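Chemist: Following is a predicted model, sequence given first.
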Amino acid sequence: MRFHTGEVGLILKSFIYRFSGKSPMAKLSPEEKEIIYLRLEKQKIEREKAAIVLNKSLALYIIFMIVGVVGFVFDYLSAAILNVLIIAGIAILIIGTLPYFVITSREEKLIEHLLDKLKGGKK
């Protein structure tokens, strides 16, 4: 009878935990599992919304830059308007990026908290 390397590790872990009396992770009720799952899904939805905003702001930034450069090269825009377009494009890019970073950092903290809770650490 041959075991795969991963199976041997799993067998050894279960053997150690069975005879030491310690549980590797906290036991969760089905309701707690569902709550954790729903919280993670909610975070995914928020991240997807922020990613959409980020994509739209990046598209607006690129459009502003293209319009500004093409308009300036063909003398449709003055230097002042070109500067306004560049500053507005950068502002749009910054405003679109901030929600994504805030949401991803919040999601990372939530996942770390849930992992600590599941491992039996701080609650």
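Modeler: Yep, it's here. Values in this document were obtained by computation on a predicted structure and should not be read as measured data.
Chemist: Every contact and neighbour count from this point should use C-alpha atoms.
Modeler: Will do.
Chemist: Can you tell me how far residue 114 is from residue 107?
Modeler: Remark: distance between residue 114 and residue 107 (CA to CA, to the nearest Å) = 11 Å.
Chemist: try residue 66
Modeler: In this view, residue 66 and residue 107 are 35 Å apart by CA to CA.
Chemist: Residue 60 too?
Modeler: Here residue 60 is placed at a distance of 27 Å from residue 107 (CA to CA).
Chemist: Residue 63 too?
Modeler: For residue 63 relative to residue 107 (CA to CA), the value is 31 Å.
Chemist: What's the first helix or strand after whichever helix in the chain runs longest?
Modeler: Counting by DSSP state H, the longest helix found in the chain is helix 30-73. With elements assigned by DSSP states H and E, the helix or strand that comes after helix 30-73 is helix 79-118.
Chemist: Please point out which parts of that next one sit buried.
Modeler: Neighbour counts over helix 79-118 (16 or more other CA atoms under 10 Å) mark 82, 85-86, 88-90, 92-93, 96-97, 99-100, 103-104, 107, 111, 114, 118 as buried.
Chemist: Alongside the first one, take a look at this:
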Amino acid sequence: MRRAAALLLALTLAACDNGDSRICGALAVKMDNIDLPANDPQNVTACVDRWAARLSKAPDDATTVAEAAIGACQDAISRHEAAIAKDADRPPDYPAARAYWKRIATFRAVQWRAGKCPIERAK
């Protein structure tokens, strides 16, 4: 009986450590040492996902977490917007790009919190 209880407790704790797979399973993937063109949104997605996840453990509201994540990813956002604008033969719209990525970062922060996702996934 004690073994069964210990096993059940261990499985329960393991499930908590991994977060809710229905929510955490689709989150940030580590992208180290991968060179992508500046116009590839994966550059910004990886940065925003990683920082929103890391900072989601802070007690601040999701909007504040998103602002911090966007601040950490500002260079990637600017390079991406400049490349996209050049490809489209238009001037860069940095405020619109920042607003778009802030919405993504806010969603990711809420997603990480709701799923109780382990921060190790965002390293």
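Modeler: That came through fine. Small disclaimer: the values here were computed from a predicted structure and weren't measured.
Chemist: Any idea what the TM-score comes out to?
Modeler: The TM-score (TM-score structural alignment, normalised by the length of structure 1) is 0.42; 78 aligned residues with a CA RMSD of 4.0 Å.
Chemist: Setting aside sequence neighbours, what's the nearest residue to residue 63 of structure 2?
Modeler: Leaving aside its chain neighbours, residue 63 of structure 2 sits nearest to residue 106 (5.8 Å; criterion: CA to CA, 6 or more residues apart in numbering).
Chemist: how many other residues sit next to the one you found?
Modeler: Neighbourhood size, residue 106 of structure 2 [other CA atoms under 10 Å]: 23.
Chemist: what's the answer for the one 3 residues further on, then?
Modeler: Using other CA under 10 Å, residue 109 of structure 2 has 28 neighbouring residues.
Chemist: so the residue nearest to residue 63 of structure 2 makes contact with residue 66?
Modeler: Yes. At 4.9 Å, residue 106 of structure 2 and residue 66 qualify as touching, with contact defined as CA atoms under 8 Å.
Chemist: Roughly how far does residue 101 of structure 1 sit from residue 109 of structure 1?
Modeler: Between residue 101 of structure 1 and residue 109 of structure 1 the computed distance is 12 Å (CA to CA).
Chemist: Just list the residues touching the nearest residue to residue 103 of structure 1 once chain neighbours are set aside, thanks.
Modeler: Nearest non-adjacent residue to residue 103 of structure 1, counting by CA to CA, 6+ apart: residue 47, 6.1 Å away. Residue 47 of structure 1 makes contact with 100, 103-104, according to CA atoms under 8 Å, 6 or more residues apart in numbering.
Chemist: which among those residues gets closest to residue 5 of structure 1?
Modeler: residue 104 (35.2 Å; CA to CA).
Chemist: mind checking how far residue 94 of structure 2 is from residue 106 of structure 2?
Modeler: 18 Å.
Chemist: My error: substitute residue 15 of structure 2 in the last question.
Modeler: 25 Å.
Chemist: Please apply the same query to residue 74 of structure 2.
Modeler: For residue 74 of structure 2, the distance to residue 106 of structure 2 equals 15 Å [CA to CA].
Chemist: Done for today, thanks.
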